[in-house]
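A.B. asks: Return a 3D structure for these sequence lines:
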Amino acid sequence: MSRMHPIVSVTGSSGAGTTSVMHTFEQIFRREHVDVAFVEGDSFHRYDRVAMKTAMAEAQARGDHAFSHFGPAANLFDDLEELFRHYGETGSGKIRRYLHDAEEAKPYGQQPGTFTPWEELPADSDMLFYEGLHGAIVTDEVDVARHADLRIGVVPVINLEWIQKLHRDKMVRGYTSEAVTDTILRRMPDYLNYMCRQFSCTDVNFQRVPMVDTSNPFIARTIPTADESFLIIRFRDPNNIDFSYLLGMLHDSFMSRPNTIVCPGGKMDLAMQLIFTPMILRLLDRRRAELGAR
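C.D. replies: Presented below is the predicted three-dimensional model:
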C-alpha cells in the first residue's frame, strides 16, 4: 500500500461484470479530474490466444483437465505483483495490452488474441486502476492484494455468473453452449482455489442475486436484469462507513448484517458512486499531503 502512489483493484471472474464497474469508475475519475493509469488483467495472462490453445492441448494430453486462465500456470502472477509493488514505490511500471478483437488489434497492426509489447506506464499518474481476474490474488508465492489500497470484488451468485458467461460467449464470441460448458467445468478447480479466496481479501464486495429462477443456467434464455435482482454490498471493515447516509440515498435498501447493505439491483451504479467517490478522494488527499511533505 502506498500513500504517494495509490492502487485500486477490481477483481472478478469472467462474466462477473467487472467491465461495467470499470465504466462507473471512469465516470468518477473524469468528474474528479483524476489522472489514472489503467491496467487490464488479461494483459498478465501467460499465453496469447494461439499459445493458450496449444498449452491447453498439451495439458489435456498429460491428463491435466483443469488447466485454465484462473490458475497460476496460465498467468504471470509474479509480474503482476511486481507491477503493483513498483508502482506503489515509484509511480511507474511495465504494462502491455491484450488485443481481444479486430477492432482493438487494428491500430497496432497485430492479430486479435495477441499482446502488445511491454512498455512503461505514463509518468505522473495520480493512481493505478486494475480490472481483471486477479486483483487480490494471494498464493504461497505471491501476494498481490497487500499492495492495493482499495480492493473491490464483483461476485454475482454462481448461476448468474454462468448465465452471463454463456450469453456473452455465445452471442459475442460465437461459441457453442457445449464449448462454454466445457470451459466452466475445466475452470472449476482453479475457481475454487484461486478466485473465491480473493474475496476474503477485498475491502468491498458487490454480489448480484437474481430474484428469478436461475436453477438451470444452461437453459436460461435471457440474463436476469438489474431490476430483477438485489445487490448485496459487504464491507470488510464497517468503520467509517456512513450507513445511515447510504440507506437514505439508496431507497428501498436495508441492512442484513452490521457490515452488509442490500439494495435493488438497478442502483448498483449509484451505490458505487456514493461509496467509492469519497474513498477515491481520501486516497487523493493522502497523496497530496505526502507530496506537500516532500
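
A.B. asks: Please make it C-alpha for all contacts and neighbour counts, starting now.
C.D. replies: Noted.

A.B. asks: Check this structure for its longest helix and report it.
C.D. replies: Using DSSP state H to define each element, the chain has its longest helix at helix 268-292.

A.B. asks: other SSEs contacting that helix?
C.D. replies: Applying 3 or more Cα pairs under 8 Å, 6 or more residues apart in numbering; DSSP states H and E, one finds that helix 268-292 contacts helix 18-31, helix 243-249.

A.B. asks: Just put these in a markdown table and tack on distance to Ser229 and mean neighbour count.
C.D. replies: Formatted as a markdown table, these follow (distance: least, Cα to Cα, whole Å; neighbours: other Cα atoms under 10 Å):
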| stretch | distance to Ser229 | mean neighbour count |
| --- | --- | --- |
| helix 18-31 | 16 | 16 |
| helix 243-249 | 18 | 14 |
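
A.B. asks: For the comparison step, fold the sequence that follows:
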Amino acid sequence: MSRQHPIIAVTGSSGAGLSTIRHALKFIFKRLNIRPAIVHGDGFQRYTERQFAGLLEEARGSGRKISRFGPDFNHFTELESFFRTYGECGSGVYRQYAHTAEHGMKLGVQPGEFTPWSALQPGSDLLFYEGQHGGLVANTWTRRKVDSRHFPPEVDRRVGRQGIDVAQHVDLLIGVTPAINLEWIQKIHRDCKKGTCSPAESVETILRRMDDYIHYIVPQFGLTDINIQRIPLVDTSDPFIARDVPLPDESLCVIHFRARERHDFPDLLKRIPDAYMSRPTTMVVPSRSLRLALGVICGPILTRFMQSKASGPD
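C.D. replies: The predicted model follows:
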C-alpha cells in the first residue's frame, strides 16, 4: 500500500457486473477531480484470442478443462510486480488487450491481441484496476494444465507454490459477486448479445471454468474491503432458461464492509434512500441506488487518499 500512489482494484468474474462499478467510480473520480490511471486485467492474460482458441480445442480433445481464470493463462507475477511498482513510483509495465475491432484500431493491434509491454505514463493520482485478479493471493499448490499436455491426462502435474500476493498492494479492494444464478444469467445474456457464442456454448464455458473460479476468484472476496453482491427478487431458480436479466428495480445489493471502524454507518444510512443494516457490517440498498451508494461510501475514502497524498511521502 502507498500513500503517494494509492491503488483501487475492482475484482470479480467476467460477467459479474464489473463495468457497472467502473462507470460509477469514474463518475466519482471526475467529481473529486482525481486523475486515475485505468488498467484492465485482460492485458495480463497470457494468450491471444486465437492462441486460447487453439489450446481450448486441444484440451477438449483430451477431456481436460481449462479457463482464463487460472495461473496457466495469466501473468500473475507480472500483475503483482505492476502493482508493487506503481505503489513505489506511480508507474509500471503493462499492456492492453483489444476487445473489438474498433478498440484494436485505437491500440494499433488486431482484435483479440495485445499491445507490446510498455511503461504506464506517470502523472496519475491513483491506479484504478478492473479485472478478475485484483485481490489474488495464490500461495497454494497449483496444477499445470496447458503444459501437462506432454504427460498422460490423468497425471496431476504439480508445479510448486505460486507465492503471489496481489492484494497486499491494494489500498481499496472492491469485490463484485452477484448471486451465482444471477451471475450465470448475466454472462449468458452478455455473451449472446455480443454475438460471441450461443447460449449452449456460454453454459459450457461456465462449467469448464468452475474449478478455477472456486480456487482463484472466490477466495478474493474474503479479502475485499467492500463486497457488493446483487440479489434478485424474481425467480432465477433455473438460470439457463431465463429470458432476461432482472432489472435494478427487481433486485437488491448487499454491501459488506470488512472494517466497520472505517465507515460512519449512521451518516451513510441518512444519505442513501431505503438503505438499512442487516448486520453490523452489512448494508442492503436497492440496486437502483447503487451508484449513489458508491458515491456516498467511496467518496470519503478517496478524499482521504488524496489528502494523505498531499501531506507528503510515506
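
A.B. asks: that older thread, what lies in contact with the longest helix of structure 1?
C.D. replies: Outside helix 268-292 of structure 1, the residues that touch it by Cα atoms under 8 Å, 6 or more residues apart in numbering are 3-6, 21, 24-25, 28, 126, 231, 246, 250.

A.B. asks: and of these, the nearest to Ala51 of structure 1?
C.D. replies: Ala51 of structure 1 lies nearest to Val21 out of the contacts of helix 268-292 of structure 1, by Cα to Cα, at 29.6 Å.

A.B. asks: Can you show me the helices along the stretch 101-250 of structure 1?
C.D. replies: Ranges of helices in the stretch 101-250 of structure 1, per DSSP state H, counting those that start in this stretch, are 102-105, 158-171, 177-190, 196-198, 243-249.

A.B. asks: buried sites along the first one?
C.D. replies: Read it as helix 102-105 of structure 1. By neighbour count with 16 or more other Cα atoms under 10 Å, helix 102-105 of structure 1 contains the buried residues 104-105.

A.B. asks: That helix vs structure 2 - mean distance after superposition?
C.D. replies: Compared with structure 2 after fitting, helix 102-105 of structure 1 deviates on average by 0.8 Å (mean Cα distance after the TM-score superposition for structure 1).

A.B. asks: Other residues contacting that helix?
C.D. replies: 99, 111-112.

A.B. asks: swap in the third one?
C.D. replies: If you take Cα under 8 Å, 6+ apart as the criterion, helix 177-190 of structure 1 is touched by 65-71, 162, 165-166, 169-170, 218.

A.B. asks: if you look at the contacts of helix 102-105 of structure 1, which of them are in strands?
C.D. replies: With strands taken from DSSP state E, the overlap with the contacts of helix 102-105 of structure 1 comprises Leu99.

A.B. asks: and the longest helix of structure 1 with helix 18-31, angle?
C.D. replies: 50 degrees (axes from the mean of the first three to the mean of the last three Cα atoms, to 10 degrees).

A.B. asks: ok, back up a step: which one of the helices of the stretch 101-250 of structure 1 lies nearest to Arg146 of structure 1?
C.D. replies: Among the helices of the stretch 101-250 of structure 1, helix 196-198 sits nearest to Arg146 of structure 1 (Cα to Cα), with 11.4 Å.

A.B. asks: The closest one vs structure 2, average distance?
C.D. replies: Relative to structure 2, helix 196-198 of structure 1 is 0.3 Å off (mean Cα distance after the TM-score superposition for structure 1).

A.B. asks: Provide the aligned range in structure 2 for that helix.
C.D. replies: With TM-score structural alignment applied, helix 196-198 of structure 1 matches the range 218-220 in structure 2.

A.B. asks: what does stretch 270-280 of structure 1 give?
C.D. replies: So stretch 270-280 of structure 1 sits over residues 292-302 in structure 2, by TM-score structural alignment.

A.B. asks: can you pull the buried residues of that stretch?
C.D. replies: Buried, per 16+ other Cα under 10 Å, within stretch 292-302 of structure 2: 292-299, 301-302.

A.B. asks: Adding distance to Leu136 of structure 2 as columns, could you present these in JSON lines?
C.D. replies: Shown next, in JSON lines, are those (distance: Cα to Cα, whole Å):
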{"residue": "Leu292", "distance to Leu136 of structure 2": "28"}
{"residue": "Ala293", "distance to Leu136 of structure 2": "26"}
{"residue": "Leu294", "distance to Leu136 of structure 2": "23"}
{"residue": "Gly295", "distance to Leu136 of structure 2": "25"}
{"residue": "Val296", "distance to Leu136 of structure 2": "27"}
{"residue": "Ile297", "distance to Leu136 of structure 2": "23"}
{"residue": "Cys298", "distance to Leu136 of structure 2": "22"}
{"residue": "Gly299", "distance to Leu136 of structure 2": "25"}
{"residue": "Ile301", "distance to Leu136 of structure 2": "22"}
{"residue": "Leu302", "distance to Leu136 of structure 2": "22"}
